[in-house]
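Undergrad: The following comprises the amino acid sequence and a computationally predicted model.
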Amino acid sequence: MTTPRKSRVITFSMPPEMAEQVRHLMQEEGRTMSELIREALRLYMDDREWRSLLRYGQRRAREMGISPEDVERLLEEYRASRSQE
C-alpha cells in the first residue's frame, strides 16, 4: 500500500527566456525547479501580506489623524527610549 502524496503536482507555463533563467538558477544553486518556484511563491505571498498590513496601518493612521511625520517622530522616540535601557 502506498502512502498518500503530501504535495500536489501543478503544471504551468512560462516564456522560454524565463525557463532558461530558471534552469541556470537550478544549476548555480543546486536546487530543483520545485524548490525555486516554492520559494518565489512564498516570497510573493509574504510581500503581498506585508503590503496589505501596510495599507491597513496607513488607513488607521489617517483615521487617527497621525501623519507620516508623526510616525517618524514616534519611532525615533521609541528607539531612543530603548537605547537607554
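TA: Received, thanks.

Undergrad: contacts and neighbour counts: CA atoms only from here.
TA: Fine.

Undergrad: tell me how far stretch 59-75 is from the chain's mean position?
TA: Here the centre of mass of C-alpha atoms in stretch 59-75, compared against the chain's by C-alpha atoms, centre = their mean, to the nearest Å, lies 24 Å away.

Undergrad: and the comparison structure, right after this:
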Amino acid sequence: MLSVPEEEKPRLFRAYIPPRIDFLIRAIVPLKNSGKDWNLSDVLTEALEDWLNKAENRALIERHNLEQALREKMVSEEKSE
C-alpha cells in the first residue's frame, strides 16, 4: 500500500475538476474538520493515494518496478542535498 511520508516536501499538482466535484469537496472539507484540520491538499492527497492503491494501478507499479525507482530517486535526492 502506498502512502506519503509526513516529512516529504509537497509538490504542486494542478488539475481541472468538474464543477460538481469542486462544489462537493469545498462543502465537505469544513464539515470533516473534527480532530484534524482538513484542507484541499489533504483531500487530494488521500484521493490520489486511493487511486494509486487500486488493483490495476498497483499491478502497473509492481510490473514496472516503480516503488524501487521511487526509492532510488529519493536516495539520489538525499545525496545531492
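TA: Here it is on my side, so go on. Just so we're clear, the structure is a prediction, and the values are computed from it rather than from any experiment.

Undergrad: tm score of chain vs chain?
TA: Overlay of the two chains. TM-score (TM-score structural alignment, normalised by the length of structure 2): 0.50; 48 aligned residues with a C-alpha RMSD of 2.4 Å.

Undergrad: and the gap between residue 27 of structure 2 and residue 69 of structure 2?
TA: Computed as C-alpha to C-alpha, to the nearest Å, the residue 27 of structure 2 to residue 69 of structure 2 distance reads 38 Å.

Undergrad: Same question for residue 19 of structure 2.
TA: Between residue 19 of structure 2 and residue 69 of structure 2 the distance, using C-alpha to C-alpha, works out to 35 Å.

Undergrad: Counting neighbours, go ahead and name the busier of these two.
TA: A side-by-side neighbour count of residue 19 of structure 2 and residue 69, using other C-alpha atoms under 10 Å, places residue 69 first with 12 against 9.

Undergrad: what does residue 44 of structure 2 align to in structure 1?
TA: Residue 44 of structure 2 is assigned residue 37 in structure 1 as its aligned equivalent, the criterion being TM-score structural alignment.

Undergrad: Show me what the top helix by length along structure 1 packs onto, helices and strands only.
TA: Criterion DSSP state H: the longest helix present in structure 1 is helix 33-63. With contacts defined as 3 or more C-alpha pairs under 8 Å, 6 or more residues apart in numbering; DSSP states H and E, the secondary structure elements packing on helix 33-63 of structure 1 are helix 16-29.

Undergrad: quick check: the helix it packs on aligns to which part of structure 2?
TA: Using TM-score structural alignment, helix 16-29 of structure 1 lines up with residues 19-32 of structure 2.
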